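Asker: 3D, please:
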Amino acid sequence: MEYSFKTIGSYENKDLIEYTIENKNGIKVTVLNLGGVITGIYTPDKAGSFKNIVLGYEDINDYIENEAYYGAIIGRFAGRIYTGKIEIQGKVYELETNHLGVNNLHGGTFGYHTKLWNVCGVEEDNQVGLVLEYTSENGEAGFPGEVKVKVKYILNDDNEFYFMVAGETDKTTVLNITNHSYFNLSGDAERNILNHKLMIKASNYLELSEDFAATGKVLKVEETPFDFRIEKEIGRDVSEDHYQIKAGGGYDHPFKFDDEIGLVELKDEKSGRAMTVTTDNPYVVVYATNYPVEKKLYNGNYPELRMAVCLETQNAPIGINACNKEESILKPGEQYTHYTKYKFYTL
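Answerer: Okay, the predicted model is just below:
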């Protein structure tokens, strides 16, 4: 097990640091203190060749704004809050509407993805990791309450990588945190993910309005392009003439897991790379790069439509008539805790 770090630049007159954790099998994860961004996850293909399976920028400075949210910790609220207004204990808080002028997206322009996190390494017999901490002040980005957040990235010798989150507040607020990595199992974004096979153990998904807000309606996946209960290629139905495909520009929807522990599988048969995702979050938002950000990737190319897929494990977005709000309410004395585990293997 190995843990190392290096200074690669500066941000707000402080060091911009990239951390590396690696297990005995050669699987490696690289993480920035800026936004807790995962810049790389290096796994082998069926021939044993290690390549990066997440998207990232060529220019390290592009992570400062990170409009695509590549690899970042997302908070205070992952996903959208319709109208950017939220009522908590009788008081209405007005948030930035940084998405279409209608929704608060991913905590606003200056969400957790733009913050410098305190980072320390942890090493044990069969695992190595990072502990990241950040205190979000009362009123930051318009949200009430001081929130203390701790994120752990843990990699073990069974090729399992954990994203674990804990949070607490001194004032009733909302909290909904995810990681926003874009996965492409071909390695170094060699090709798009249309032929990747995806399975989601979810019989239902949430309807979106034309401005991407959750309507409060839960829809069945059966006999729709959203049925991934049996694995299928992402590209098979992503351009179907379906009103929800049109609403999202493709897949950009919360899938509600059938079980208390949710399950997702992603496979690329050409490279032989595969992964399973298990989580205690109730939803996974699947986003298939419907709107690529025109900034160069680390491989020297620009991202294209369907270049990667995000698997954002989280609570439901807060939509029309404040639907789903209650599941993300966090009160003083309570603990927000969730985990997501990624298991990497070859076919």
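
Asker: For the rest of this, base every contact and every neighbour count on C-alpha atoms.
Answerer: Will do.

Asker: Please name the nearest non-neighbouring residue to residue 106.
Answerer: Among residues not flanking residue 106 along the chain, residue 78 sits closest, at 4.5 Å (C-alpha to C-alpha, 6 or more residues apart in numbering).

Asker: Surely that neighbour and residue 177 touch.
Answerer: Yes - counting by C-alpha atoms under 8 Å, residue 78 does reach residue 177; the two are 5.4 Å apart.

Asker: please give me the structure for this one as well, since I'd like to look at both together:
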Amino acid sequence: MIKILVLVFLCTLSAVCAARPTVQKKLFGTHKGKPVYSYNLVNSDSSSVKILDYGGIITNLYTKDRYGKLGDIVLGFDNIQDYETKSPYFGALVGRYANRIAKGTFELDGVKYKLAINNPPNSLHGGLVGFDKRIWDVKRVISEEDSVGLELTLTSADMEEGFPGQLEVTVIYLLNNKNELSIEYKATTNKKTVINLTNHSYFNLAAGKAKNVLNHTVVIDADRFTIVDETQIPTGENRKVENTPFDFRKGQLIGDYIWTVKGGYDHNFCLNNPGTLHQVATVKEEISGRVLKVSTDQPGMQFYSGNFLDGSYKGKDSIVYVQHYGFAMETQHYPDSPNQREFPTTVLEPGQVYQTKTVYAW
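Answerer: The predicted structure is shown next:
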């Protein structure tokens, strides 16, 4: 009888231990002679996310389909060299300013600042060497009973890429046993500046089993979207989505009206009820049964349908990424906000704390 009780106890203990999430660190490559490490976060449901200290890049995100089979639902590369030289921001932390700033210029208190023009005629995603091309410091590996994660920190010097102020940035990735991946951003500055941070993961919920994402059903909680000019800079008009190809409020396939949108979807949606963390978008892929839910406290979300994927990118497992092979949902402030007074402000003052959170759930 005692042996049976001991066996039951050990089996129970083993099950509890197996359920505890884990973190595994592995060398991924080198960047300018410095090691780059991959951190594999695994939860009790066997979902996992791999994150590099280079660019804070999410390289893999494994989730289960309707049959319980795991599949990788994000686009990326197998090696550091492609992330350094070819990547269109696959999975990266983007800053100091995500999205575009018109003609690479903005003013603060009468002082005009000039940025690199890396998306002619505009500045895009922080310039030539943005946060996506830096090795972040891993300040802490988080290992708790119901979650695992990474705390990454980065210092951006005053006038780096043309932005004023020394910026101290902290990003916390946390994967819990509820199949939620949260990304929490914090930053402070010693001089008045502008800031707009996001993660630029490209998703394909079919996990490589479909040729594109046009069969994904998307719901976005936004009554308005931002009108842009031919260079993707907002005109200042936020138009109602009603009776347009941008009305995702009740859900529609990405492919339903994409061919009526010049160039495809690459637009900022003005999210309803900004300022509090709440669900703003849902994406579903019927064949796999996978569902991705997006929650944020940000005022905007850039919905991008992978229009510029052109077959020139060979990703993980030698998969060629053709047009519309992935989609992005970048929670952030509106594009070109430093030059658009009517938009929610992106100004950060000394003594203030920039803080925002986004959660991806499945």
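
Asker: quick one: TM-score?
Answerer: With the length set by TM-score structural alignment, normalised by the length of the first structure, the two chains reach a TM-score of 0.94; 337 aligned residues with a C-alpha RMSD of 1.4 Å.

Asker: which residues do residue 78 and residue 177 of the first structure both contact?
Answerer: Between them, residue 78 of the first structure and residue 177 share these contacting residues under C-alpha atoms under 8 Å, 6 or more residues apart in numbering: residue 314.

Asker: circling back: tell me the residue in the second structure aligned with the residue nearest to residue 106 of the first structure.
Answerer: Matched by TM-score structural alignment, residue 78 of the first structure corresponds to residue 98 in the second structure.

Asker: ok, that match - contacts?
Answerer: 124, 125, 126, 196, 197, 198, 332, 335.

Asker: quick check, nearest of those residues to residue 239 of the second structure?
Answerer: residue 335 (14.9 Å; C-alpha to C-alpha).

Asker: Isn't the closest one up against residue 267?
Answerer: No - contact status for residue 335 of the second structure versus residue 267: not in contact, 9.1 Å apart, counting by C-alpha under 8 Å.

Asker: Where helices are concerned, which of the contacts of residue 98 of the second structure count?
Answerer: Using DSSP state H, no member of the contacts of residue 98 of the second structure falls within helices.

Asker: Kindly reformat the residues you listed as a markdown table and extend each row with neighbour count.
Answerer: Formatted as a markdown table, the contacts of residue 98 of the second structure follow (neighbours: other C-alpha atoms under 10 Å):
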| residue | neighbour count |
| --- | --- |
| 124 | 27 |
| 125 | 25 |
| 126 | 27 |
| 196 | 24 |
| 197 | 27 |
| 198 | 28 |
| 332 | 27 |
| 335 | 27 |
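
Asker: preserved in the first structure, out of those?
Answerer: Contacts from these that recur in the first structure, judged by both residues aligned by TM-score structural alignment, their matches' C-alpha atoms under 8 Å, are 124, 125, 126, 196, 197, 198, 332, 335.

Asker: need the contact list for the third one.
Answerer: When the contact criterion is C-alpha under 8 Å, 6+ apart, the partners of residue 126 of the second structure are 94, 95, 96, 97, 98, 161.

Asker: go with 6 Å
Answerer: For residue 126 of the second structure, the contact set (C-alpha atoms under 6 Å, 6 or more residues apart in numbering) comprises 95, 96, 97.

Asker: what does the first one give?
Answerer: Listed by C-alpha under 6 Å, 6+ apart, the contact partners of residue 124 of the second structure are 99, 100.

Asker: Aligned to it, what sits in the first structure?
Answerer: Counting by TM-score structural alignment, residue 124 of the second structure corresponds to residue 105 in the first structure.

Asker: what's the nearest residue to that match if we skip its chain neighbours?
Answerer: Spatial nearest neighbour of residue 105 of the first structure, excluding adjacent residues (C-alpha to C-alpha, 6+ apart): residue 80 at 4.6 Å.

Asker: do residue 305 of the second structure as well
Answerer: Nearest to residue 305 of the second structure is residue 327, by C-alpha to C-alpha, 6+ apart, at 4.5 Å.

Asker: show me what contacts the alignment partner in the first structure of that neighbour?
Answerer: Here residue 327 of the second structure is matched to residue 309 in the first structure, going by TM-score structural alignment. Contact analysis of residue 309 of the first structure by C-alpha under 6 Å, 6+ apart lists 182, 183, 287, 288.

Asker: Who wins on neighbours among these?
Answerer: In terms of neighbour count, residue 288 stands highest of the contacts of residue 309 of the first structure at 28 neighbours, by other C-alpha atoms under 10 Å.

Asker: Please enumerate the strands of the stretch 101-250 of the second structure.
Answerer: Secondary structure of the stretch 101-250 of the second structure by DSSP state E, counting those that start in this stretch: the strands cover 105-108, 111-114, 123-124, 137-143, 147-156, 167-176, 180-189, 193-194, 198-199, 202-203, 217-220, 222-228, 234-240.

Asker: for those strands, which one sits closest to residue 211 of the second structure?
Answerer: Set against residue 211 of the second structure and scored by C-alpha to C-alpha, these come closest in strand 202-203, at 12.8 Å.
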